[in-house]
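Engineer: my questions concern the predicted model and sequence given below.
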Amino acid sequence: MENQTTISIDNIKSSKQKRISKKKDARQLSIFIKGFILPLIIIAIWELAGKYELISATLLPRPSAIFTTFIELAASGELTGHLEISLWRALGGFALGGGLGLLIGLLVGFNQNMEQTIDPTLQMLRTIPTLAVIPLFILWFGFGEASKILLIAKGAFFPLYVNTFLGIRGVDSKLFAVAKVLQFSKWKQITLLILPAALPNILLGLRLSMGTAWLALVAAELMGSSEGVGYMIMDARQFSQTTVVFVGIIIFAVFGKLSDSLVKLFERKLLRWQDNYQG
């Protein structure tokens, strides 16, 4: 009798978990579909406007023409080659700049002397536009890959640095009073208190840093490059190949969105403890 009761309770729990899981999956599917509604409406209006010649095909080609060009470039292998080069540049620049931004953000956030020594200079450098330093990077590092990766690294550095620093300094001081009562060591305060509390800001910095890396990639590929999606766009512009320009722009948009979604996935996994307003 007791075993039957236990089995019955387990079955009820299992069915309840299945219902919750189904509701969660349905909600995620609904959110995914909603995200496509506006783009599909815009594409439909755009296609119809091009079909009935309400807009110039040279200035704004139809989505169907852009898709055809994408298939042709992909089939020829040209697009794959440019995309591979751009991905390596973006990832290399982001790893270098983002890694340094995170490291220095942690050092400055934890140490007031480091803040007073380093932060004023970094804040001054942060305000210099990326395009303004391109001539210097060409003079210092030439037209090779080093100058391009370093330019992307410059763009990726500051969002992660600033948000890491602000995240650490924004930890509620009341939490330290609790840590004192619990007799936390300095290491426990850092790992169990400061870093988890600063994690939302750090992940936000990661998202902004990845986005900036993609923006800096375009500027980097203007520096005498003969390969990459940015070069493909500039080359197509010279020959008025608007469809190729749109293919390049859409590629940047898609990969930017994918990288942002990847970080958002980490946010959902790592910040489950947060109780946020859902709208």
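Structural biologist: Ah, there it is. Residues are numbered from 1 along each chain as shown.

Engineer: from now on I want contacts and neighbour counts done on CA atoms only, so please keep to that.
Structural biologist: OK.

Engineer: what residues sit buried inside stretch 141-148?
Structural biologist: Neighbour-count burial for stretch 141-148, with 16 or more other C-alpha atoms under 10 Å as criterion, is recorded at Phe143, Ala146, Ser147, Lys148.

Engineer: quick one: contacts for Glu47?
Structural biologist: By C-alpha atoms under 8 Å, 6 or more residues apart in numbering, the contact set of Glu47 is Arg62, Pro63, Ser64.

Engineer: here comes the other one, which I'd like you to weigh against the first:
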Amino acid sequence: MTVVDQSYDLAESKLAKRSGWRLRPEIWLPFLLPVLMLVIWEVGSHIGLVSTRILPRPSTVLAKAWTMTLSGELFLHLGVSALRAFAGLAIGGLLGFALGLSNGLSQRSALLTDTTVQMIRNIPILALIPLVIIWFGVGETARLFLVAISVFFPIYINTFHGVRNVDPQLIEMGRAYGMSQRSLFLRVIFPGALPTIFVGLRYALGLMWFVLVVAETLAASAGLGYMAMQAREFMQLDVVVLSILLYALLGKLADMITRALETRALAWNPAYARQ
């Protein structure tokens, strides 16, 4: 075989591998049902099964999105909402993670604070809005507070239970090998709690977008929630549906990033090992 033939076979092999990677079922299969629903929705609108007065066509929503993209309005609302969401996630998530670790590692800390946290957790977030307005007004602080408190509880609970549910035999084995408390935490307890912590993070991301919709109705001047409220006032159904779809896409994107981090951080776990 000549050098040219070998080079051609090598290039063909690489192309096949790349094509195979792109066509793996785990990549395209999760998007099959949403795309199919959009196609049915579009076809139903064209043949009259779905009234455009009730629900605009996906093509109409896409055209509106393109128009708002060209004007820069869409990126403005997206950027403001994303900044609010992830700022609230950072504040509430870090506090929930820290308290979850504290209560998981210390029985005394759990006895002191866990009952109070559980009592506050059962108060509906929306019931706090009148108090939040009185405390913080209707500015950015109020919106950040609502998002932060919504993500605090799922991250706290899953961190707390993740630390508490680490196999005690592994902890005893680490102590038998002479591990220090710091080494025991970093090598045994924290890795063992990570799967549960990531579950809490994924659940918190869903709540984050849900509460953000409500938070952006508090006299906001930008953001996807504000965009939807303004569109409702002027009966712009295409903009309302667009804002809903954008929330869904942002939630999916955040979940995909979290799952990628989860897979990388838990590569040592057989349940998360790459094929």
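Structural biologist: Arrived safely, thanks for sending. All values reported here derive from a predicted model rather than from experimental measurement.

Engineer: on that earlier part again, of the buried residues of stretch 141-148 of the first structure, closest to Ser14 of the first structure?
Structural biologist: Distance to Ser14 of the first structure across those (C-alpha to C-alpha) is lowest for Lys148, with 54.3 Å.

Engineer: give me the element the counterpart of the closest one in the second structure is part of.
Structural biologist: Applying TM-score structural alignment, one finds that Lys148 of the first structure aligns to Arg143 in the second structure. Arg143 of the second structure belongs to helix 140-164 when elements are defined using DSSP states H and E.

Engineer: name the next helix or strand downstream of that helix, please.
Structural biologist: Using DSSP H and E, the helix or strand that follows helix 140-164 of the second structure in sequence is helix 168-176.

Engineer: mean per-residue distance, that next one versus the first structure.
Structural biologist: Here the mean offset of helix 168-176 of the second structure against the first structure after fitting is 1.6 Å, by mean C-alpha distance after the TM-score superposition for the first structure.

Engineer: tell me the buried residues in the helix or strand that comes right after that helix?
Structural biologist: Following helix 168-176 of the second structure in sequence order, the next helix or strand is helix 181-184 (DSSP H and E). Across helix 181-184 of the second structure, burial judged by 16+ other C-alpha under 10 Å covers Leu184.

Engineer: ok, stretch 145-162 of the first structure next?
Structural biologist: 146-162.

Engineer: trace Ser180 of the second structure over to the first structure, please.
Structural biologist: With TM-score structural alignment as the criterion, Ser180 of the second structure matches Ser185.

Engineer: if we can go back for a sec, not counting sequence-adjacent ones, nearest residue to the match of Lys148 of the first structure?
Structural biologist: Nearest residue to Arg143 of the second structure in three dimensions, chain neighbours excluded: Ala215, at 5.0 Å (C-alpha to C-alpha, 6 or more residues apart in numbering).

Engineer: any idea what that neighbour aligns with in the first structure?
Structural biologist: Looks like Ala215 of the second structure aligns to Ala220 there (TM-score structural alignment).

Engineer: what range in the second structure does stretch 255-273 of the first structure sit on?
Structural biologist: The aligned range for stretch 255-273 of the first structure in the second structure is 250-268, by TM-score structural alignment.

Engineer: ditto for stretch 163-172 of the first structure
Structural biologist: Under the criterion TM-score structural alignment, stretch 163-172 of the first structure matches residues 158-167.

Engineer: now the helix or strand containing Met256 of the second structure: buried residues?
Structural biologist: Element membership for Met256 of the second structure, per DSSP H and E: helix 237-265. Within helix 237-265 of the second structure, the residues scored as buried using 16+ other C-alpha under 10 Å are 237-243, 247, 250-251, 255, 258-259, 262-263.

Engineer: again with stretch 109-118 of the first structure
Structural biologist: In terms of neighbour count (16+ other C-alpha under 10 Å), stretch 109-118 of the first structure has its buried residues at Gly109, Phe110, Glu115.

Engineer: the second structure: matching residues for that stretch?
Structural biologist: By TM-score structural alignment, stretch 109-118 of the first structure lines up with residues 104-113 in the second structure.

Engineer: contact partners of the matching stretch?
Structural biologist: Stretch 104-113 of the second structure is contacted by residues Ser102, Asn103, Thr159, Phe160, His161, Gly162, Val163, Arg164 when judged by C-alpha under 8 Å, 6+ apart.

Engineer: what does Ala231 of the second structure correspond to in the first structure?
Structural biologist: Aligned by TM-score structural alignment, Ala231 of the second structure pairs with Ala236 of the first structure.

Engineer: after superposition, how close is the helix or strand that its match is a member of to the second structure?
Structural biologist: Here Ala236 of the first structure sits within helix 229-238, counting by DSSP H and E. Superposed on the second structure, helix 229-238 of the first structure shows a mean distance to its aligned partners of 1.0 Å (mean C-alpha distance after the TM-score superposition for the first structure).

Engineer: ChimeraX command for the buried members of the contacts of Glu47 of the first structure?
Structural biologist: Listed next is the ChimeraX selection for buried residues among these, using 16+ other C-alpha under 10 Å:
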select :62,63
